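Student: Model the structure of this input:
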Amino acid sequence: MKNSIDTDMIIDNKRGKEYDTANQPLYYSTAFLRPSLDDEEAHLYVRNSNPNREKLEEKLARLENGKYGFAFNSGMSAITAALMTFSPGDHVIMPSDMYGGTYELSKTILKRYQLNLTAVDQSNLYSVANAVTKDTKAIYIETPSNPTLKVTDIKKIVEIAKKNNLITIVDNTFMTPLGQSPLSLGVDIVVHSATKFLGGHSDVLAGAVIVNDEEIKNSLQELQVVMGMGLGTYDCWTLNQHLKTLSIRWKQSTENTDKLYEFFKSHEGITNIYYPGEDKLHLSQASHGGAVISFRIKDESKAQVFVDKLNIPLVSVSLGGVESILSHPKTSSHKALTEEERQDRGITDGLFRLSVGIEDADDLISDIRQALDSI
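Tutor: Model (predicted):
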């Protein structure tokens, strides 16, 4: 009988066989005993593999309904590895409103690596199709996007890709595998910053890549091992532990987000709300609007005053923790963009991105209300 994802995140088929404890032991060693000199399956050196990473990668693959999972030492390592499966001179179509870290990567390392990237508005399918050249190898998607949560039609992009023999990559960090399943929609590569919802406790830096294709799997494995990009043993053990509660954390956060959305719609201090919970396209490829909501305050000059009045949300960077985290994209995730680029994307002084945690929703609303009312 096939278990549900919730069950698979908790049990381990090696429990009762290789160990007799509730939790998998922490295999804190850089080297492993070789049963025989020609044993290809044995763990050899921690950079290559270890039991904690092996179990984590099995879980990551299961979560995304994929065959092969890879745990990287950060979300940016995961994104870098996915893009470095291509060769110098190859062309990749990117979203115009890509994550700030991906933007910096495209402008620095990948530029020196001679990977050619073109950013287009991926909500316009004509623009995507028109950007394909003879050198194009892939289309990279973020949906919903960061920080204005624009939605891209995954199925339509996959159609364009297949027509042109291209690879599709989706950053699924915001929705988690519980909210959106890109591989099931025909996507080739899924990436995550596992630091966010998968980890969920703001205490581990990690990334994940999940694929079905064996050739892509081999390329990723080579990058992970040769470049030393694999997630460390202790972080693998920690992330394994945190995945046990992913389902209940996600459920509470998304329920809270729905309540906050209704509150934001009713407050006169908010001028714009960015949340895909009522977007038909989004809901045709996802099960929920997610647990991230962005908004713009009416008086943008009072951004600092607003955050100074808050008591519950952590005013910081990152997202996906059990605590609600309020970020200011202009001065954090998208600081590397030019002012013109930020204005074009709507990233102004008054724009905030709220990653909704698992606190009591009424407490969150009360705290945000009093902060808004004070300005």
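Student: Please make it C-alpha for all contacts and neighbour counts, starting now.
Tutor: OK.
Student: ok, now which ones touch the residue most central in space within the chain?
Tutor: Central residue of the chain (CA atoms, centre = their mean): Thr173, 1.8 Å from the mean position. Shown in contact with Thr173 (CA atoms under 8 Å, 6 or more residues apart in numbering): Val191, His192, Ser193, Ala194, Lys196, Phe197.
Student: Could you identify the buried members of these?
Tutor: Among the contacts of Thr173, those scoring as buried are Val191, His192, Ser193, Ala194, Lys196, Phe197 (criterion: 16 or more other CA atoms under 10 Å).
Student: I have a second one here; can you model it like the first so I can compare?
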Amino acid sequence: MQSATRLLQSIPVDELTGAISVPIYQTSTFVQEAPGVNKGYDYARTGNPTRRALENILATLEYGHSGYAFASGLAAIDAVVKLLSAGDQIVAIDDLYGGAFRLFEHVYRRFGIDIVYCDTTDPAQVAAALTDKTKLVWLESPSNPTLKVSDIAAIADIAHAHGAWLCVDNTFASPVLQQPIKLGADIVVHSATKYLGGHSDLIAGAVVAATEEIGLQLKFIQNASGGILGPFDSFLVIRGLETLPLRIERHCSTALKVAQFLQTRPEVRAVYYPGLEEHPNHAVAKKQQPGGFGGIIALVLEDDTQEAATQVVTGTKYFHLAESLGGAKSLLCHPATMTHKSTPVAQRRAAGVADSLIRLSVGLEDAEDLIADLAQALDRLSEAKETLKEAVREAEAQLA
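Tutor: Coordinates of the predicted model:
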């Protein structure tokens, strides 16, 4: 069965009515026949039919044992970290999403969980960072925002040899392009706000467990902590999933054209996109994501300043300046002052998040229009630079 067919056939027809669309069970509780005797549901925090349908679909897509839907991507990450105990250690990718970094550093470090960061594109660095306290290796592949790609299978072997779990944030690739559990991961997380929902109209998170053992623990944490996804948002994610393969195909094809265009511009020092042969992790990406390389691009300007980046991100017409990604409309952001502003400057720069780095989320618009939009913004940057140079030359001439 091909992936698109597998996805669509995993969305159930309602057994009660035959509805082709999953019904929204907008209820807080369920009537019981007797104490403890019910139709499979007793309280909506513990379980809801709409959410259960989504969770089963997610598990199918990621080839896992079970899935769990949360109120946000960070709630999903939080649930995974709650699998650990004081004294445990996480080895994480160095250009970690700023929200995850904030959660790790300012919440869980206070609870006695240690976090070590390394460049996970080099499995040897991961191996060197592991200790007898390491219980979890945390990857983003591709990473946010520098699009680093780590060898999931190799790192899974390293983690398991040390008795640790491997968790992969698969938000950027989506299950259409990459299935980390098939590569050896124990846990997969998503900000379902992004490609899974796909329409910039919800906040949601997801966790998929590879085994029953991990799944039971996550289910307990989900129920005990209560950060569940509501039925209407669960319905919206299911609605978004129905078009995920088609959307991802368009995102990938357009992003490659945009990335290739950006390589031709003198204002751009570097373009990070795994689909480019020049990308340092292109071979690994091609192996892990045979269906495409996603819709996210990062670029670093030749003028590596926040001022230059601000001029570009406020000068586009079709790329809207906003946090988030993965929607139908193209977005762009400046991570240094937006998504990664909570990461210390020195650590951010060392991980490759330059002051002028701009992250593009390529939407479903026509490639030609998006390219023209970026071209005019970069043209204005060059014109402003030339105007400044001319003013400096005139000032110097007057002084002479």
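Student: Identify, from the contacts of Thr173 of the first structure, the entry nearest to Ser106 of the first structure.
Tutor: Relative to Ser106 of the first structure, the closest of the contacts of Thr173 of the first structure is Val191; by CA to CA it sits at 16.0 Å.
Student: Mind checking what secondary structure the closest one has?
Tutor: strand (DSSP: H, G, I helix; E, B strand; the rest coil).
Student: which residue in the second structure lines up with it?
Tutor: Aligned counterpart of Val191 of the first structure in the second structure: Val189 (TM-score structural alignment).
Student: likewise Asp349 of the first structure?
Tutor: Aligned partner of Asp349 of the first structure by TM-score structural alignment: Asp355.
Student: Surely that match is in contact with His340?
Tutor: No - proximity of Asp355 of the second structure to His340 does not meet the contact threshold set by CA atoms under 8 Å, at 10.8 Å.
Student: Tell me, how many residues neighbour Asn164 of the first structure?
Tutor: 16 (other CA atoms under 10 Å).
Student: Over to Glu213 of the second structure?
Tutor: 10.
Student: That one maps to what in the first structure?
Tutor: So Glu213 of the second structure corresponds to Glu215, using TM-score structural alignment.
Student: Would you mind measuring from that match to Leu246 of the first structure?
Tutor: Taking CA to CA, to the nearest Å as the measure, Glu215 of the first structure falls 30 Å from Leu246 of the first structure.
Student: cool, Asp39 of the first structure as well?
Tutor: 36 Å.
Student: if I look at Ala128 of the second structure, how far off is Leu332 of the second structure?
Tutor: Distance from Ala128 of the second structure to Leu332 of the second structure, by CA to CA: 36 Å.
Student: do the same with Leu321 of the second structure
Tutor: Distance from Leu321 of the second structure to Leu332 of the second structure, by CA to CA: 5 Å.
Student: Settle it for me: which of the two has more neighbours?
Tutor: Remark: of Leu321 of the second structure and Leu332, Leu332 carries more neighbours, 25 against 18, as counted by other CA under 10 Å.
Student: secondary structure class for that one?
Tutor: Criterion first, three-state DSSP; result for Leu332 of the second structure: strand.
Student: rewinding a little: same drill for Asp39 and Leu246 of the first structure, tell me which one is more crowded.
Tutor: Ranked by neighbour count (other CA under 10 Å), Asp39 of the first structure and Leu246 place Leu246 first, with 19 against 10.
Student: thinking again about what came up before, which of the contacts of Thr173 of the first structure show up in the second structure as well?
Tutor: Of the contacts of Thr173 of the first structure, the contacts whose aligned counterparts also meet in the second structure (both residues aligned by TM-score structural alignment, their matches' CA atoms under 8 Å) are Val191, His192, Ser193, Ala194, Lys196, Phe197.
Student: With respect to His91 of the first structure, which of the residues you listed is nearest?
Tutor: Out of these, the member with the shortest distance to His91 of the first structure (by CA to CA) is Val191, at 18.9 Å.
Student: List the residues that contact the closest one.
Tutor: 75, 78-79, 82, 169-173, 207-210.
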